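**Q** structure of the sequence below:
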Amino acid sequence: MNLLEILAVGVVATAASDIWQQAQRPVTGIPAANWPVTGRWVLGWREGRFYDPMIGSRTRLKGEATVGWLFHYLIGVIYGGIYLYLAYAVFNTLPTLLNGLIFGLITLAAPFLLMKPALGGGLFGLKAPEPRKGLFLSISAHAVFGVGLYVGELLYRGLV
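**A** Sure, this is the predicted structure:
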C-alpha cells in the first residue's frame, strides 16, 4: 500500500458515489449532497460552530463550495487509506467487492451519527424534512462508494 494507491482508491470511490448521486436524481427526484453547505459547516468550525442546526439559513461564505468539495474528497481518500490498511494489514486479505461494500456501508456511521446530527437533522437524519429520501441517498451512495473502493483498487492494479 502506498500513497498513490490510497489516492486512486479514495478518489475513484468518491467519484463513483458522486456519479451515482447525479444518476439517481432523474429517477428518484432526490437531489445530490450539497457540498457547498458542507463547506459552510467546515468553515464555521473556525468560529466554534460544530453543532449548527441553522446552517441552511446562514449566509453563504466565500469559498464554501471549494471547501465542501475538497473536504468531501479528503474524507474519501482517508476512508480509502483506512480500507486498504484494514484489508492488507489487519485482515491480511486483498480488497474485494464484498469487503469494499461492507466498508462502504460502515462509513455510514459518520453521516448518520455525526454530520446529520451536527447539522440539525438528528440521528440518521430522521429529523430532516424528508428522512426516507435522505436515508436512501446516504445508504445507496455509501454502498456505491464501497463498490468504488474495489473498482479503484482494480484500476490502480491495471486490472480493468
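
**Q** for the rest of this, base every contact and every neighbour count on C-alpha atoms.
**A** Noted.

**Q** quick one: the closest residue to Pro111 other than its chain neighbours from Glu153, how far?
**A** Nearest residue to Pro111, sequence neighbours excluded (Cα to Cα, 6 or more residues apart in numbering): Phe124, at 7.3 Å. Relative to Glu153, Phe124 is positioned 29 Å away (Cα to Cα, to the nearest Å).

**Q** where along the protein do the helices fall?
**A** For the chain, applying DSSP state H gives helices covering 3-28, 35-44, 64-85, 97-106, 109-110, 116-118, 131-156.

**Q** any chance of CSV for these, columns mean neighbour count?
**A** Output for those, formatted as CSV (neighbours: other Cα atoms under 10 Å):
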stretch, mean neighbour count
helix 3-28, 19
helix 35-44, 20
helix 64-85, 20
helix 97-106, 19
helix 109-110, 12
helix 116-118, 21
helix 131-156, 22
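
**Q** figure out which of those helices is closest to Arg58.
**A** When those are compared by Cα to Cα, helix 35-44 sits nearest Arg58, at 8.4 Å.

**Q** tell me the angle of that closest one relative to helix 64-85?
**A** 90 degrees (axes from the mean of the first three to the mean of the last three Cα atoms, to 10 degrees).

**Q** for helix 35-44, packing partners?
**A** Using 3 or more Cα pairs under 8 Å, 6 or more residues apart in numbering; DSSP states H and E, the elements in contact with helix 35-44 are helix 64-85.

**Q** and for the helix it packs on, what's in contact with it?
**A** 1, 6-7, 9-11, 13-14, 35-40, 42-43, 95, 100, 103, 107, 149 (Cα atoms under 8 Å, 6 or more residues apart in numbering).

**Q** same thing with stretch 4-17?
**A** 72-73, 76-81, 84, 141-142, 144-153, 155-156.

**Q** here's the other one to compare against:
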Amino acid sequence: MSTEASYFLGAAVVGLGATLFMDLWALFLKRVFSIPSANYCMVGRWLRHMLDGTFMHASIAASSQKRLECTVGWVAHYAIGAVFAVTLVVLVSGGWLMRPTLLPAVLFGVGTVLLPFVIMHPSFGLGIAASRIPNPTQARLRSLSAHGIRDRAVCMRGWRELCAAGSCLTKRATGMAFAPRFDLARLNWTRSRR
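**A** Now for the predicted structure:
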C-alpha cells in the first residue's frame, strides 16, 4: 500500500473512532445532564428526500418518514466523520497523523460546524444556525461542543496511533516527566524518560 493510501486509510479510521467518541460524549451528556443528542434519523430523512428531488423542508420533523431513514442517517454520520478526518489530513499533510497537534484539529472542528449551520439547519427548516428554533444559542453551543469534541478525539486518536506505532511521546509534547511508549515487539507498556 502506498504512503498516501495508508494516510487516507489511517485518517478514515481516526475519523470513525473520533465520531464514535463524539457519540459517546453525547450519550454521557444525555444520561447525566438530560441534554438531548442529535437525531441522525432526521439526517437520513433529509438525504432520502433528496432522492425525490426535495432538498429544503419547512420542517424536517413534519416531512414524511422514509424507509431506512435512521440507518441512512447513522451511516451518513460516520461517513461524514471519516471524510472530515481525511479532509483534515489532506489540508495539514499526511505526516500530521504521526505527530498530531491540537490546533489544526480544533480549528478544523470549528470550521466543520459551518456545514450544519449554513446547509443542514436551513434545509431542515430551522434557519441559518438554527435561528428559527426556541433556543438557538443552546443548539449552536451543542453543535460547537460536538464538533470540538470530535476533533479533539481526532487528535487524541492520532496520538494513540503514534504510540501504537512504537513512537514515544516526548515531555515537550505532553508535559509529562515520563511518556508512555508502546513497544510492539514486546507487546507491553514501558516507560521511557525523554
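
**Q** that older thread, could you dump the helices of structure 1 to TSV with distance to Phe91 of structure 1?
**A** Below are the helices of structure 1 laid out as TSV (distance: least, Cα to Cα, whole Å):
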stretch	distance to Phe91 of structure 1
helix 3-28	17
helix 35-44	33
helix 64-85	9
helix 97-106	10
helix 109-110	21
helix 116-118	31
helix 131-156	16
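
**Q** among these, which comes closest to Asp52 of structure 1?
**A** helix 116-118 (5.8 Å).

**Q** equivalent range in structure 2 for that closest one?
**A** Using TM-score structural alignment, helix 116-118 of structure 1 lines up with residues 121-123 of structure 2.

**Q** for the matching stretch, give me the average deviation versus structure 1.
**A** Stretch 121-123 of structure 2: mean distance to aligned residues in structure 1 after superposition is 0.7 Å, counting by mean Cα distance after the TM-score superposition for structure 1.

**Q** please apply the same query to stretch 9-18 of structure 2.
**A** Mean deviation for stretch 9-18 of structure 2: 1.3 Å (mean Cα distance after the TM-score superposition for structure 1).

**Q** repeat for stretch 82-91 of structure 2
**A** Relative to structure 1, stretch 82-91 of structure 2 is 0.7 Å off (mean Cα distance after the TM-score superposition for structure 1).

**Q** from the chain's centre, how far out does that stretch sit?
**A** Put simply, stretch 82-91 of structure 2 sits 10 Å off its chain's centre (Cα atoms, centre = their mean, to the nearest Å).

**Q** what stretch of structure 1 does that stretch fall on?
**A** Against structure 1, stretch 82-91 of structure 2 falls on residues 77-86 (TM-score structural alignment).

**Q** what residue of structure 2 matches up with Leu43 of structure 1?
**A** Leu43 of structure 1 maps onto Arg48 in structure 2, by TM-score structural alignment.

**Q** I'd say the residue nearest to Pro111 of structure 1 and Phe112 touch.
**A** Yes: assessed by Cα atoms under 8 Å, Phe124 of structure 1 is found in contact with Phe112 at 4.0 Å.

**Q** overlap in contacts, these two.
**A** Residues touching both Phe124 of structure 1 and Phe112 by Cα under 8 Å, 6+ apart: none at all.

**Q** ok so, going back, show me the contacts for the residue nearest to Pro111 of structure 1.
**A** Pro111, Phe112, Leu113, Lys116, Pro117, Leu135.

**Q** could you identify the most distant pair in the residues you listed?
**A** Spatial extent of those (Cα to Cα) is set by the pair Pro117 and Leu135 at 13.4 Å.

**Q** give the residues shared as contacts by those two.
**A** Phe124, Gly125.

**Q** what span of structure 1 lines up against stretch 138-151 of structure 2?
**A** Going by TM-score structural alignment: stretch 138-151 of structure 2 matches residues 133-146.

**Q** what's the mean distance for that stretch versus structure 2?
**A** Averaged out, stretch 133-146 of structure 1 is 0.8 Å away (mean Cα distance after the TM-score superposition for structure 1).

**Q** how many other residues sit next to Ala5 of structure 2?
**A** Ala5 of structure 2: 11 surrounding residues under other Cα atoms under 10 Å.

**Q** how about it, secondary structure?
**A** Judged by DSSP: H, G, I helix; E, B strand; the rest coil, the three-state class of Ala5 of structure 2 is helix.
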